[in-house]
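Undergrad: Return a 3D structure for these sequence lines:
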Amino acid sequence: MTIIGLVAVVLLINGVFMGQFLTTNFANSKDQERSLQKMAYKVSADLSLHREDIHYITAVAELLDAQDAAVLSLNSRFEDSLPPASGTQVPKLQAFDLFGKDKLEQVLQGGTFPSIYYDPQSGKRFLAVAVPQREKNTETINGVIILYQAQIALDYTQAYFQNLFVIAGVIGFLLTTLFAFFLSSRITQPLLQMKKAADFITLGEYKNRVPVTSSDEIGELAVAFNHMTGRLDETIHALNHQKEHLSSVLRSMTDAVITLDADGRLLLANPQGEKLVAEWSEIGWDQAGGDEGATVPQPLQPLFEEVVKGNKDMISNIHVRNNVYSVVMAPLYSPEGLRGTVAVLRNVTEEHRLDKLRKDFVANVSHELRTPLSMLQGYSEALLDDIAATPEERRELAQVIHDESLRMGRLVKDLLDLARMEAGHIELSFREFELEPLIQRVHRKFSALCKDRGLALKLEMPAEPITLYLADEDRLEQVLTNLLDNAVRHTPSGSWIGIGVSQAGGRKNEIVQIEIQDGGQGIPREDLPYIFERFYKADKARTRGPSGGTGLGLAIVKNIVDAHQGTISAESELGEGTTFTIKLPNKHV
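TA: Down below sits the predicted model:
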């Protein structure tokens, strides 16, 4: 409304000035035209009476010159019939400069015409009137009288109007400039400040506020903008807090979380999920084309298709190489429909392995106990039924019952030892001792047994004595006993068994190496990774030799060696024998 009012005032002022000018100019022009026309008729009548009087004509010319006017007298052929006047200030104009021939001919017919002419030489504008000239005392027209006068009043009015218009323009410009500054301070500047604040908001500066400088609509807009910014700041802060909380939860989760869109592209994953996807992407899956980074990971493909197709949660176990993962996958929805899926993966390889070990353990223990129990039951029933007729037969049955009971006792003892070791409750007594007496003691223990079996027992010791600074002598003796017992049971008569001791680890000899070799039947290469598992022998054949091995010896050996921070490995070829190598760290404390 202010802008409209200002424009209206400016137009009103210009209209007033223009109206005054037109009114004044039109009135002056009409008055001068009527006055000049009357004067032309008067001059025409007088000239018709005094055409021959030179003094009269001169007097008329001087009188007209005093009023910036002049007269032309034309005959019927449009020739000037008056003698030229001398000493006049009004320039001598030609009749055809003022009027055209057609107009002059109409004047000869009795018409009257006005005309305005601008003289370029004098720079003046002249108002001219052409009237007919009649003969003396008759109505006969014999010529044309042209009277012209300078328009001095009109020029003055025009100059006055120009001055007024310039003044009005300057006033209008000043008012417009002042109003522009007013708009800049009252309207434009607050809007620019709001735009600047909006730019800061797009950059994440939600605490920026707009100063409120007025109580009008612009001020109310600034208040509403500040309120909106405050609420936006609170909302963004709450969202960031929730996002950080969710990110912290996802980062702290040991399970892998993977989010996929409806097309199977990876949207989001926690660090464990990213690591798992990266590991799977390095596997050369047997699939046709496709960008590994933009499609569903191959192990999740079947489960993903079932979840997308059925729109329901799915739980499954997947096997990737030697690992087992428990997967819970659920669909994600949006107002438009299915947006994708989220999968939570947990590595249950150890749980799967333990469950398998539990099942195998139950099966193996059941098998190991079934045989001696069956024999105990059978032979005891034979004794009760007096099947053995002689004392020798009864003694033989009792001996079998006694041997099987000893076998069951060894099995239970080994199971208890292994259970304590795997639970971390193994009791070790670390101390410093010489290794050679231990080796010699074990060698003597098996020398008689090997001689009875027809085996040669070899021993190789270094020239310098070896001292173990931190080891359990009794447990190491148990390790060597179990290994030599296995070697004796699996080596045929006429072959050999060897014990070798050496040091390695550079100049400081920080590793003690013990090797148990035999020339027995050997172990298949594909079975070597599993020989240290419980009841390994039971997995391959449900029979035991005459010595009644429990199948737990190598598992106990590995647990004892691991408790010493050492390693044990086996090398074997079928028909060529087996070598067990024990490496124990031996740093001086």
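
Undergrad: rest of the way, CA atoms for contacts and neighbours
TA: OK.

Undergrad: which helix of this structure spans the most residues?
TA: The residue-count maximum for a helix in the chain (DSSP state H) belongs to helix 2-50.

Undergrad: Which other helices and strands does it contact?
TA: helix 54-66, strand 124-134, strand 141-150, helix 152-183 (3 or more CA pairs under 8 Å, 6 or more residues apart in numbering; DSSP states H and E).

Undergrad: quick one: the helices in the stretch 251-400 of the chain?
TA: Counting by DSSP state H, counting those that start in this stretch, the segments of the stretch 251-400 of the chain that form helices are 271-281, 301-310, 349-384, 391-422.

Undergrad: Mind checking the helices and strands packed on helix 2-50 for the one nearest to V307?
TA: Evaluated with CA to CA, the helices and strands packed on helix 2-50 place helix 152-183 nearest to V307, the distance being 62.5 Å.

Undergrad: helix or strand for V512, which one?
TA: Here V512, judged by DSSP states H and E, is contained in strand 511-518.

Undergrad: any residues touching that strand, and which ones?
TA: With contacts defined as CA atoms under 8 Å, 6 or more residues apart in numbering, strand 511-518 is touched by 483-484, 487, 491, 495-505, 577-586.

Undergrad: Could you check whichever helix or strand comes after that strand and say which residues are buried?
TA: Remark: after strand 511-518, the chain's next helix or strand is helix 536-540, criterion DSSP H and E. Buried positions in helix 536-540, judged by neighbour count with 16 or more other CA atoms under 10 Å: Y536, K537, A538.

Undergrad: Could you measure from the closest residue to M314 other than its chain neighbours over to K243?
TA: Spatial nearest neighbour of M314, excluding adjacent residues (CA to CA, 6 or more residues apart in numbering): M329 at 5.3 Å. M329 is 22 Å from K243, where distance means CA to CA, to the nearest Å.

Undergrad: Between those two, which is the more surrounded one?
TA: Under the criterion of other CA atoms under 10 Å, the comparison of M329 against K243 puts M329 first, with 24 against 12.

Undergrad: contacts for stretch 170-187?
TA: V10, Q189, I218.

Undergrad: Give the closest residue to H319 in space, chain neighbours not counted.
TA: Closest to H319 by CA to CA, 6+ apart is Y325, at 6.4 Å.

Undergrad: related to what we said a few turns ago, mind checking how far the strand holding V512 is from the chain centre?
TA: Taking CA atoms, centre = their mean, to the nearest Å, one finds the center of strand 511-518 at 59 Å from the center of the full chain.

Undergrad: One more, so I can put them side by side:
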Amino acid sequence: MALDGPSPSSPAAFSPWPDRLRHSAIILLVAALALGVLVLRDELLPFRAAAVFLCIAAAALVPWRLHSAVTTREDVFRGSNPVEAPAVNAVVAGMPDPVVLLDRAGRVIHLNEAAAQLAPALRKNELAQFALRSPEIITALREAIATTEPRRATYHDHVPVDRWMELIITPVPVPTAFGGAEKCMLMTFHDLTPLRRVEEMRADFVANASHELRTPLAALSGFIDTLQGPAKDDPRARERFLGIMHTQAGRMARLIDDLLSLSRVELSAHVRPDATVDLIPIIHQVADGLEPLARERQVKVEIDLPETPVTIAGDREELLRLFENLIENALKYGASGGRVIVSLTSAVSGEGTPEIRVKVRDFGPGIAPEHLPRLTERFYRVDVGDSRAQGGTGLGLSLVKHILNRHRGRLLIESVPKNGATFTACFPQPKPPFGA
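TA: Below you'll find the model as predicted:
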């Protein structure tokens, strides 16, 4: 005769029960059957069988009760933990600086959007040490957890750009659900990059300016002494010396202007431009502005640009300065080739990301291979005399490199001696809108 339901000994009979209770029940059932068989065979007295059964029951049921009580306590604690309250999350999310709230073990409880951007590896309920790999951060965090005292640390972040950060760890007493208080760790990050940039800008400006301005200043001082002395009453010498003095003063003005531009770009190098600009009219504007120089050097500028807009995230004034330097260099140092080609194309970088490339090619004498790696260094010149004769300051390509760094781009330089040079400004291509 078939039974309608599962037998009492079948595991399916206990399926609605919790796992630990179901296992305990099965153990007790098997123990009862075994002890019953022993009693029926007169191999074990009934009262001894009962005592053994009670011992087995205690061993099987007490751990389940303890686990059930601990689980219930943990569930209650999670549901009413003040640290995980929405109000705490809202406070952390509303802070302007990157902020992370950790428990005493160093696990992330809350973090705001700024912290997620600063350290994308941070995850809730995971140890912060695994995501923040800087030795200074890990040391400060371990000391704060061990001593429950505030800690402060500074560190240098190299990716994606150079940044100097300050970390402040503050122990925060938070009441628990069962009375008392728990020390959580509030990590606050402050960006020190602007201050460091200002310091570096000041030091670099003094060093570079004192070096580069010494020559024109010495020339001006010498000609002034000459005009005040031997050439005081010589109109021809005065006219000639005043012309040279005007040239030297113009060189000083260009040098100061380039130094200030370079310092401004470096100061904001860690902040990527967020305005949308069209490269086509910018390049046309620069080419039109340099037309007098092209006529003077007898160079034809050929523009090969698409008719449709090509937009990127960028700073218009910095991009004007970038293309002005590239095209002006081609007109000055590649004039013997008779023409300069400015073109724009789309390409894929070596890492497989799409990018926009603006090429400026001249057909002049070209650049020797040993000079190519150093062209973007400050004040580096292939030919110092020729550069100064052309009115160059030695900062143009350095400024180009720093502007491209701020736009998360890169500069490619290709040259073959006696066959011209090509300077390519590469910009990351913006992603199309979602669903476009």
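
Undergrad: Let me see the TM-score of these two.
TA: Overlay of the two chains. TM-score (TM-score structural alignment, normalised by the length of the second structure): 0.48; 240 aligned residues with a CA RMSD of 3.8 Å.

Undergrad: Rebuild the helices and strands packed on helix 2-50 of the first structure as JSON lines, extending it with mean neighbour count and distance to I514 of the first structure.
TA: Converted to JSON lines, those look like this (neighbours: other CA atoms under 10 Å; distance: least, CA to CA, whole Å):
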{"stretch": "helix 54-66", "mean neighbour count": "16", "distance to I514 of the first structure": "151"}
{"stretch": "strand 124-134", "mean neighbour count": "23", "distance to I514 of the first structure": "137"}
{"stretch": "strand 141-150", "mean neighbour count": "24", "distance to I514 of the first structure": "142"}
{"stretch": "helix 152-183", "mean neighbour count": "14", "distance to I514 of the first structure": "98"}
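
Undergrad: Could you dump those into CSV with distance to T235 of the first structure added?
TA: Listed next are these as CSV, based on distance: least, CA to CA, whole Å:
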stretch, distance to T235 of the first structure
helix 54-66, 93
strand 124-134, 80
strand 141-150, 84
helix 152-183, 35
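
Undergrad: can you tell which of the ones you listed is closest to V344 of the first structure?
TA: V344 of the first structure lies closest, by CA to CA, to one member of those: helix 152-183, at 61.1 Å.

Undergrad: Could you identify the helix or strand that succeeds the closest one?
TA: Heading C-terminal from helix 152-183 of the first structure (DSSP H and E), you reach helix 189-202.

Undergrad: Buried residues in that next one, which are they?
TA: Buried-residue list, helix 189-202 of the first structure, by 16+ other CA under 10 Å: P190, L191, M194, A197, A198, I201.

Undergrad: ok, of the residues you listed, which one's closest to T341 of the first structure?
TA: Using CA to CA, the buried residues of helix 189-202 of the first structure come closest to T341 of the first structure at I201, 33.2 Å.

Undergrad: Let me see the contact set for the residue nearest the centre of the first structure.
TA: Centroid-nearest residue in the first structure, with CA atoms, centre = their mean: L267, separated by 10.5 Å. Applying CA under 8 Å, 6+ apart to L267 of the first structure gives the contacts I258, T259, L260, D261.

Undergrad: if we go to 7 Å?
TA: L267 of the first structure is in contact with T259, L260, D261, counting by CA atoms under 7 Å, 6 or more residues apart in numbering.

Undergrad: Between those, which sits nearest R346 of the first structure?
TA: Of all the contacts of L267 of the first structure, T259 has the smallest distance to R346 of the first structure: 14.8 Å, by CA to CA.

Undergrad: which one is that closest one nearest to, not counting chain neighbours?
TA: Counting by CA to CA, 6+ apart, V342 is the residue found nearest to T259 of the first structure once chain neighbours are left out, at 4.4 Å.

Undergrad: From what I see, the one you found and V328 are in contact.
TA: No - assessed by CA atoms under 7 Å, V342 of the first structure is found out of contact with V328, at 8.3 Å.

Undergrad: Quick check: L54 of the second structure is in a helix.
TA: Yes - under DSSP: H, G, I helix; E, B strand; the rest coil, L54 of the second structure falls within a helix.

Undergrad: how many other residues sit next to it?
TA: 13.

Undergrad: any idea how far it is from L66 of the second structure?
TA: Distance of L54 of the second structure to L66 of the second structure, given as CA to CA: 18 Å.

Undergrad: V37 of the second structure too?
TA: For V37 of the second structure, the distance to L66 of the second structure (CA to CA) stands at 32 Å.

Undergrad: try V198 of the second structure
TA: Counting by CA to CA, the separation of V198 of the second structure from L66 of the second structure is 62 Å.

Undergrad: Those two: who's more crowded?
TA: Counted by other CA under 10 Å, V198 of the second structure and L66 do not tie: V198 has more neighbours, with 15 against 11.

Undergrad: just to revisit the earlier point, to L459 of the first structure, which of the helices and strands packed on helix 2-50 of the first structure lies closest?
TA: Among those, helix 152-183 comes nearest to L459 of the first structure, with 109.0 Å by CA to CA.

Undergrad: now the angle from that closest one to helix 2-50?
TA: 180 degrees (axes from the mean of the first three to the mean of the last three CA atoms, to 10 degrees).

Undergrad: Report the inter-axis angle for helix 152-183 of the first structure versus strand 124-134.
TA: 140 degrees.

Undergrad: Please report how far I145 of the second structure lies from T154 of the second structure.
TA: Using CA to CA, we find I145 of the second structure at a distance of 18 Å from T154 of the second structure.

Undergrad: Of those two, which one has the most company?
TA: The neighbour comparison of I145 of the second structure against T154 (other CA under 10 Å) goes to I145, with 22 against 17.

Undergrad: what separates L101 of the second structure from I27 of the second structure, distance-wise?
TA: Counting by CA to CA, the gap from L101 of the second structure to I27 of the second structure is 46 Å.

Undergrad: of those two, who's got more company?
TA: L101 (27 against 14).

Undergrad: where's the more buried one, which helix or strand?
TA: Taking DSSP H and E as the criterion, L101 of the second structure maps to strand 99-102.
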